[in-house]
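Trainee: Predicted model and sequence follow; I will ask about them next.
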Amino acid sequence: MPLRLRLLRSLQQNCRHLYSQSHTCTLSVDLILHTRRSMATAAESISPSTTRLGWIGTGVMGQSMCAHLIGAGYKLTVFNRTLSKAQPLVDMGAQLAQSPHAVASQSDVVFSIVGYPSDVRSVLLDPNSGALSGLRSGGVLVDMTTSEPSLAVEIASAAASKGCHSIDAPVSGGDRGAKNGTLAIFAGGDGPVVQRLNPLFSLMGKVNYMGTSGKGQFAKLANQITIATNMVGLVEGMVYAYKAGLDVGLYLDAIATGAAGSKSLDLNGHRILKRDFAPGFYVNHFIKDLGICLKECQNMGIALPGLALAQQLYLSLKAHGEGNLGTQALILVLERLNNVSLAAPPAASS
């Protein structure tokens, strides 16, 4: 038994012996014990006054997600390879660091959302400049990049060997979800750690605990498969409606509340009609995600032909130099296949 606890119990016993007619001393000692437990719990809680945050990757998604944390009063240290992309956050009060290692050395919880698995490995695991090399014992890494499940397991193992934690927590919802704080967050790792981080996740969206390390990534990949095939259906339906001579805008509004309604339609239908192909999520990054999905399908021994078709269609965009457009640019592939353009008035249907 710890010495401090033995002394407290001895004090309690003496009080009971000396003041057998009163519970005053016993209650006082119990209050001491309760206060100690409360202080220990408070030390582990997440709040702007107790928790320093770091963020690696301040692109389309990261900027808005960081803004929510700064708005809630958290002290934030940021790093981005293109320093100019971090400037808006610096203007909001964030501190700029020169490396992921420097971010982690000033943080209790470090988030990352970068492009590719190779980027994740570099910013988190590089022995010299990576975040883990600068993180104190007890610190937490939270990778929100869509990446490989096996890499998430590897990061968690490396973090554990240093007395730290790692959570894989990729997100879905695009730039609008990031701006509105309504992202779906898929978390894998230690359940109590995910629960402790909920005050941070809740500022960005809704966290969904999916299981052990890597399971957050698996959930996000399944999400991407669903989005990819939904997008194919959306743009095919739009081309069909256009060729049938329908007002495509009216058509989209008509189906939005029926069984064909979807987030893909809500987020992208009218963007497509406006020829707004600005990236809420880059085609190049989506191709990366679908490639990881196909690799995992091979590992699992399963065939998903809709996924394979969607990846080929998105690869066509990349081949035309359109990889930095948003995923809604898939309409361009269908327009080329059918020699039509939704930007032009439709020919009269016979």
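Mentor: Looks like it arrived, so ask away. None of the values given here were measured: they were computed from a predicted structure.

Trainee: CA atoms for contacts and neighbours, from now on please.
Mentor: Will do.

Trainee: the strands in this structure, which residues?
Mentor: 52-56, 75-79, 95-96, 109-112, 140-143, 165-168, 171-172, 183-188, 205-211 (DSSP state E).

Trainee: Just name the most buried of those strands.
Mentor: Between the strands of the chain, strand 165-168 has the highest mean count of neighbours, a mean of 29, where neighbours are mean count of other C-alpha atoms under 10 Å.

Trainee: contacting residues around it?
Mentor: Applying C-alpha atoms under 8 Å, 6 or more residues apart in numbering, the contact partners of strand 165-168 are 138-144, 152, 155-156, 159-160, 186-190, 193-194, 213-217.

Trainee: can you check stretch 76-93 too?
Mentor: 52-59, 63, 66-67, 69-70, 94-100, 103, 106-107.

Trainee: Pull out the buried positions in that stretch.
Mentor: 76-80, 85-87, 89, 93 (16 or more other C-alpha atoms under 10 Å).

Trainee: try stretch 190-199
Mentor: 190-191, 194, 197-198.

Trainee: Turn the buried residues of stretch 76-93 into JSON lines, columns for distance to residue 32.
Mentor: What follows is these, written out as JSON lines (distance: C-alpha to C-alpha, whole Å):
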{"residue": "76", "distance to residue 32": "35"}
{"residue": "77", "distance to residue 32": "37"}
{"residue": "78", "distance to residue 32": "40"}
{"residue": "79", "distance to residue 32": "43"}
{"residue": "80", "distance to residue 32": "47"}
{"residue": "85", "distance to residue 32": "50"}
{"residue": "86", "distance to residue 32": "47"}
{"residue": "87", "distance to residue 32": "48"}
{"residue": "89", "distance to residue 32": "43"}
{"residue": "93", "distance to residue 32": "40"}
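
Trainee: Which one of those residues is nearest to residue 24?
Mentor: For the buried residues of stretch 76-93, the residue nearest residue 24 by C-alpha to C-alpha is residue 76; the value is 46.3 Å.

Trainee: Look up how far residue 277 lies from the closest one.
Mentor: In this view, residue 76 and residue 277 are 31 Å apart by C-alpha to C-alpha, to the nearest Å.

Trainee: And for residue 111?
Mentor: 28 Å.

Trainee: before we move on, back to that, want to throw the strands of the chain into JSON lines with distance to residue 263?
Mentor: Converted to JSON lines, the strands of the chain look like this (distance: least, C-alpha to C-alpha, whole Å):
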{"stretch": "strand 52-56", "distance to residue 263": "28"}
{"stretch": "strand 75-79", "distance to residue 263": "31"}
{"stretch": "strand 95-96", "distance to residue 263": "35"}
{"stretch": "strand 109-112", "distance to residue 263": "25"}
{"stretch": "strand 140-143", "distance to residue 263": "24"}
{"stretch": "strand 165-168", "distance to residue 263": "24"}
{"stretch": "strand 171-172", "distance to residue 263": "11"}
{"stretch": "strand 183-188", "distance to residue 263": "12"}
{"stretch": "strand 205-211", "distance to residue 263": "16"}
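
Trainee: Below is an additional structure, to be compared with the one above:
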Amino acid sequence: MITTDKTSTRIGWIGTGVMGQWMCRHLMEKGYQASVYNRTKAKAQPLIDLGAQWKETPEEVAAGSDVIFTIVGFPKDVEDVYLGEQGILKGAKPGSVVVDMTTTQPTLAQKIHTAAKEMGISAVDAPVSGGDVGARNAALSIMVGGDKEAVDAITPLFEIMGKKIVYQGKAGAGQHTKMCNQIVIAGTMVGMCESLIYGHKAGLDLEVMLSSISGGAAACWSLDNLAPRILNGEYDTGFFVEHFVKDMGVALEEARLMNLALPGLALVNQLYQAVMAHGGARMGTQSLMLALKQLNNMA
């Protein structure tokens, strides 16, 4: 039986980047013992300094853990971490739970779920929204798919990392929900940036303008968290462009499989491809502003 008693439940964490290190840290601060792995050990060092045990492979993390979380970069990374030669499913014990919090392909979540179930392991897909700010403040929205019994058992762990945890349904449903989330964000990002360009050209005080529209029907997370970064010229922090382009690619491919046309998403994807082409892959998603400035011949 799965439990989340902090005196007996051992946590494994794979992926200690911008978001993962904060999410794991919140669990540790609540008293959970953690084993960690990251391709670059230096990025795990803050957690090691707090008492996490370093492991050399995902397999070693899984072998010593009851609940194993992952939040890595791309679908190929997820596949390697779970199904590779030294992957999680090589070391995980029957009765354990694996939880992928990466935004990835719904079909891959289903593949992992099937492989894990054959071994007596529960697999949950639980992508998140809220960015680095949400991770740091334990305020993430977590979209969860998988077998309900396993999800219910580990929900107390989700509640340490996020403020809104919603069960979406069977394996892959969490990832499909995250695609819906990213489609909305793509539209709001381009709208936010274009409004700032328009306001600037119209001679408005942009901070004053934002104080009005962020309290009305245009209110959204991007206006509250990313518009101020743009006004301050901060483009190098936040959710990486290359990861957002990956997410949009997944959504467009899933839409193609469902015979859906999403022209708005396709347009925003093209604009972000332009940001990538100019070296912005590792900049925050608010750097879309730079591409739109260039289109409008603005400094």
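Mentor: Sure, I can see it. Only a predicted model underlies this, so the values are computations on that prediction, with no experimental measurement involved.

Trainee: now what about the TM-score between them?
Mentor: The TM-score (TM-score structural alignment, normalised by the length of structure 2) is 0.98; 298 aligned residues with a C-alpha RMSD of 0.8 Å.

Trainee: Please work out which residues outside stretch 252-268 of structure 2 touch it.
Mentor: Under C-alpha under 8 Å, 6+ apart, the answer for stretch 252-268 of structure 2 is 183, 186-187, 190, 248.

Trainee: Out of these, which sit inside helices?
Mentor: 183, 186-187, 190, 248 (DSSP state H).

Trainee: Show me which pair in those residues is furthest apart.
Mentor: Longest span within these, C-alpha to C-alpha: 190 and 248, 13.7 Å.

Trainee: returning to that earlier point: quick one: closest of the strands of structure 1 to residue 333 of structure 1.
Mentor: That would be strand 171-172 among the strands of structure 1, by C-alpha to C-alpha, at 23.7 Å.

Trainee: Residues contacting the closest one, please?
Mentor: Under C-alpha under 8 Å, 6+ apart, the answer for strand 171-172 of structure 1 is 144-146, 183-186, 220, 223.

Trainee: ditto for stretch 198-212 of structure 2
Mentor: For stretch 198-212 of structure 2, using C-alpha under 8 Å, 6+ apart, the contacting residues are 196, 223, 231.

Trainee: Swap in 10 Å and give it another go.
Mentor: Stretch 198-212 of structure 2 is contacted by residues 192-197, 218-219, 223-224, 227-228, 231, 298 when judged by C-alpha atoms under 10 Å, 6 or more residues apart in numbering.

Trainee: equivalent range in structure 1 for it?
Mentor: Aligned by TM-score structural alignment, stretch 198-212 of structure 2 corresponds to residues 240-254 of structure 1.

Trainee: Just the endpoints, please. Distance across that stretch?
Mentor: 15 Å.

Trainee: Flag every buried residue along it.
Mentor: Result for stretch 240-254 of structure 1 [16+ other C-alpha under 10 Å]: buried residues 241-243, 246, 248-249, 252.

Trainee: and what of stretch 86-101 of structure 2?
Mentor: Per 16+ other C-alpha under 10 Å, stretch 86-101 of structure 2 contains these buried residues: 86-93, 95-101.

Trainee: try stretch 291-306 of structure 1
Mentor: Neighbour-count burial for stretch 291-306 of structure 1 [16+ other C-alpha under 10 Å]: 291-294, 296.

Trainee: Out of the residues you listed, flag the one nearest to residue 18 of structure 1.
Mentor: After measuring the buried residues of stretch 291-306 of structure 1 against residue 18 of structure 1 - C-alpha to C-alpha - the closest member comes out as residue 296, at 70.2 Å.

Trainee: Tell me the counterpart of the closest one in structure 2.
Mentor: By TM-score structural alignment, residue 296 of structure 1 lines up with residue 254.

Trainee: still on that earlier bit, so can I have TSV of the buried residues of stretch 190-199 of structure 1 showing distance to residue 329 of structure 1?
Mentor: Output for these, formatted as TSV (distance: C-alpha to C-alpha, whole Å):
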residue	distance to residue 329 of structure 1
190	38
191	38
194	35
197	35
198	34
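
Trainee: Restricted to helices, list these.
Mentor: Using DSSP H, the buried residues of stretch 190-199 of structure 1 in helices are 191, 194, 198.

Trainee: residue contacts, the first one?
Mentor: Under the criterion of C-alpha under 10 Å, 6+ apart, the contact partners of residue 191 of structure 1 comprise 167, 197, 209-213.

Trainee: again, 8 Å this time
Mentor: 209, 211-212.

Trainee: still on that earlier bit, just the buried ones out of the ones in helices among the contacts of stretch 252-268 of structure 2, please.
Mentor: Taking 16+ other C-alpha under 10 Å as the criterion, what is buried in those is 183, 186, 190, 248.

Trainee: I'd like those residues laid out as a markdown table, including distance to residue 286 of structure 2.
Mentor: A markdown table is the format used below for those (distance: C-alpha to C-alpha, whole Å):
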| residue | distance to residue 286 of structure 2 |
| --- | --- |
| 183 | 15 |
| 186 | 11 |
| 190 | 9 |
| 248 | 15 |
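
Trainee: of those, closest to residue 292 of structure 2?
Mentor: residue 190 (8.7 Å).

Trainee: Would you enumerate the residues in contact with that closest one?
Mentor: Counting by C-alpha under 8 Å, 6+ apart, residue 190 of structure 2 has contacts 268, 288.

Trainee: Of all the strands of structure 1, which one comes closest to residue 316 of structure 1?
Mentor: Short answer: strand 171-172, nearest of the strands of structure 1 by C-alpha to C-alpha, at 23.6 Å.

Trainee: distance from that closest one to structure 2 after superposition?
Mentor: Aligned to structure 2 and superposed, strand 171-172 of structure 1 gives a mean residue distance of 0.3 Å (mean C-alpha distance after the TM-score superposition for structure 1).
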